[in-house]
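*Asks:* What would the 3D arrangement of this be:
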Amino acid sequence: MSGTSGIEGKVIAITGASSGIGEATAIHLAARGARLVLGARREERLNAVVAAIAAQGGTATGVVVDVTRREDLRRLTDTAVDRYGRLDVLVSNAGTMAVSPFDDLRQDDWDAMVATHITGLLNGIGAALPVFRRQRAGHFVNVGSTAAYVVKSPQAVYAATKTAVKVITEGLRQESGPDLRVTLVSPGFTNTEGVGKGGSPEAAEALARQRDEIAMPPSAIASAIGYAVEQPEGVDVSEIVVRPTVQA
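*Replies:* The predicted model follows:
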């Protein structure tokens, strides 16, 4: 499998795979012949996604994963190697959008965003990098956000953690060497259940309202991820930013 282009046959692990962008990406890649290892916290939701993929003739395995736990990410990458003999791509997609004004002092929400977006991403790198080095091939796809480019109130902490994703991804790309690929996919406003979940009720309500008015379907991001993954060997798509046309 080393250095093949296209999606078919590639072993792809995805975090945050039980809904939203992760689920859409899993379905998109499975339809194109990828072999998937799907990680998420909610076992029932995860099993439902795995079953839906199997019903369409696709190949997927579910692993209960909390990205804030190093051992969970290792279990995800180990499962790929044990079951399919290798890991070609890690899509780090787990996210939480618990936004609120600073004055609300929702510090648990701040911590959750730091733990999920920064520590969670690093845990994925820690688990997959040794596998990729051993194979002399591998592809990191990290899901960022347009919040890293334009900071909007009351999203400061969210934007800060997504800015960290952007910076970590660029640093990883520079260190990756000739055998590995590193891609940042930064979605704009996307219609996922995470929008308006957690955070302050006012902020959540505003986001949910905006989501219904302008958000893109998660399939738009799945296509962007597929585009990066299917490039021929030696072609590294560094960054893709996808926004709804109406988003400033």
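
*Asks:* C-alpha from now on. contacts and neighbour counts both.
*Replies:* Will do.

*Asks:* what about the helix or strand harbouring I168, distance to the chain center?
*Replies:* If you go by DSSP states H and E, I168 is part of helix 156-175. How far helix 156-175 lies from its chain's middle: 13 Å, per Cα atoms, centre = their mean, to the nearest Å.

*Asks:* Can you name every helix or strand that the helix or strand that comes right after that helix contacts?
*Replies:* Sequence order places strand 180-187 as the next helix or strand after helix 156-175, per DSSP H and E. Packed against strand 180-187 by the contact rule (3 or more Cα pairs under 8 Å, 6 or more residues apart in numbering; DSSP states H and E) you find strand 138-143, helix 156-175, helix 219-229, strand 239-242.

*Asks:* for the residue nearest the centre of the chain, what are its contacts?
*Replies:* Residue closest to the average C-alpha location in the chain (Cα atoms, centre = their mean): N93, at 1.5 Å. Contact analysis of N93 by Cα atoms under 8 Å, 6 or more residues apart in numbering lists 14-17, 21-22, 142-143.

*Asks:* and the helices and strands packed on strand 180-187 as TSV, adding distance to R70?
*Replies:* Formatted as TSV, these follow (distance: least, Cα to Cα, whole Å):
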stretch	distance to R70
strand 138-143	17
helix 156-175	17
helix 219-229	24
strand 239-242	26
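
*Asks:* Figure out which of those is closest to H117.
*Replies:* Nearest of those to H117, taken as Cα to Cα: helix 156-175 at 6.0 Å.

*Asks:* any idea which helix or strand carries I27?
*Replies:* Here I27 sits within helix 20-31, counting by DSSP H and E.

*Asks:* The structure of the following sequence is requested for comparison with the preceding one:
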Amino acid sequence: MTVADKTVLITGASSGIGEATARLLAQRGAKVVLGARRKDRLDTIVNDIVQGGGQAASMALDVTDRQANEDFVAFAKKQFGGVDVVFLNAGLMPNSPLSALHVDEWDRTIDVNLKGALYGIAAALPEFTGQRHGQFIATSSVAGLKAYTGGAVYGATKWGLRDLMEVLRMESAQEGTHIRTSTIYPAAIKTELLGTITDKQTLADMNKTYDSYQIDPERVAQVVAFAIDQPEDTNVSEFTVGPTIQPW
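*Replies:* Predicted structure coming up:
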């Protein structure tokens, strides 16, 4: 199967990598289902896609709500008849030194980045298991490959996501359910991610890095499309994506 005619669910789809991916996949013939908290923004993106001749739908989604993830899958099935790919893209990065003790932000980061992905998997996995095909793609980070000061909790969620996706792939192979997984590790990508940082010094440092290096989210969208476009008997597990000039 190729990208064309696949139904692809995208979380965190109201901006950045999620939005860029929705637009690109729709251009290539996929039926895209967008989920995020900002429904007005989703509606604008869907309207653009439909006006351009593509197929798209959206619903408000809080990935930290388990029932909402199940409703999202049900909505996609009602709109387009099935589910082929789930792009687990929603995420927060409120980085800060551990000594700052932003414990509420730690909780929120774990809830969105890790539990949100788990809930998305739980919602779609029965569908994929029953139909004996499907694909999960997750946005991790280069912080899921190496440690960075100020990013302990964020990095922990992204390292956890790496293990989660790999074990899911292995178990699917053992169980014969033919579910593919891909994990993407972006470096500095132009998104709204820095908007979640409240620690002033951390924000200043991150802004300096991103102002120097960031590339457009369309670059990551192209990688997502590549992963989906592989033959069903081929799994490409990991992609690290970032600016050529960034020493990440």
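
*Asks:* Aligned against the second structure, show me the partner of the residue nearest to the centre of the first structure.
*Replies:* Aligned against the second structure by TM-score structural alignment, N93 of the first structure finds its counterpart in N89.

*Asks:* Against I137 of the second structure, how distant is its match?
*Replies:* The gap separating N89 of the second structure from I137 of the second structure is 8 Å, by Cα to Cα, to the nearest Å.

*Asks:* And D65 of the second structure, by the same measure?
*Replies:* 20 Å.

*Asks:* And K115 of the second structure, by the same measure?
*Replies:* Separation of K115 of the second structure from I137 of the second structure (Cα to Cα): 15 Å.

*Asks:* Of the two, which one has the most company?
*Replies:* More crowded of K115 of the second structure and I137, by other Cα atoms under 10 Å: I137, with 22 against 19.

*Asks:* counterpart of the more buried one in the first structure?
*Replies:* Counting by TM-score structural alignment, I137 of the second structure corresponds to V141 in the first structure.

*Asks:* close enough to count as contact, its match and L184?
*Replies:* Yes: proximity of V141 of the first structure to L184 meets the contact threshold set by Cα atoms under 8 Å, at 5.9 Å.

*Asks:* Could you list which residues are in contact with the closest residue to F128 of the second structure other than its chain neighbours?
*Replies:* Sequence neighbours aside, G134 is the residue nearest to F128 of the second structure in space, at 5.0 Å (criterion: Cα to Cα, 6 or more residues apart in numbering). G134 of the second structure sits next to 83-85, 128, 178-180 when contact means Cα under 8 Å, 6+ apart.

*Asks:* any chance of the residues you listed in TSV, with distance to I189 of the second structure and neighbour count too?
*Replies:* Listed next are the contacts of G134 of the second structure as TSV, based on distance: Cα to Cα, whole Å; neighbours: other Cα atoms under 10 Å:
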residue	distance to I189 of the second structure	neighbour count
V83	28	26
D84	26	21
V85	23	24
F128	31	22
H178	31	22
I179	28	26
R180	25	27
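
*Asks:* can I get those residues in TSV with distance to E166 of the second structure?
*Replies:* Shown next, in TSV, are the contacts of G134 of the second structure (distance: Cα to Cα, whole Å):
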residue	distance to E166 of the second structure
V83	21
D84	19
V85	16
F128	16
H178	14
I179	11
R180	10
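
*Asks:* Show me the two of these that sit farthest apart.
*Replies:* Spatial extent of the contacts of G134 of the second structure (Cα to Cα) is set by the pair V83 and H178 at 14.3 Å.

*Asks:* What is the three-state secondary structure of the residue sitting furthest away from the middle of the first structure?
*Replies:* Taking Cα atoms, centre = their mean, the residue of the first structure most remote from its mean C-alpha position is D103, at 29.6 Å. Three-state assignment for D103 of the first structure (DSSP: H, G, I helix; E, B strand; the rest coil): helix.

*Asks:* Identify the residue of the second structure aligned to it.
*Replies:* Matched to the second structure by TM-score structural alignment, D103 of the first structure sits across from S99.

*Asks:* Kindly report the same for M113 of the first structure.
*Replies:* Matched by TM-score structural alignment, M113 of the first structure corresponds to T109 in the second structure.

*Asks:* So for its match, what's the nearest residue that isn't a sequence neighbour?
*Replies:* The shortest distance from T109 of the second structure to any residue other than its chain neighbours is 5.9 Å, reached at L92 (Cα to Cα, 6+ apart).

*Asks:* show me the contacts for that neighbour.
*Replies:* Listed by Cα under 8 Å, 6+ apart, the contact set of L92 of the second structure reads 109, 112-113, 154, 193, 196.

*Asks:* T157 of the second structure now?
*Replies:* Counting by Cα under 8 Å, 6+ apart, T157 of the second structure makes contact with 109-110, 113-114, 144.
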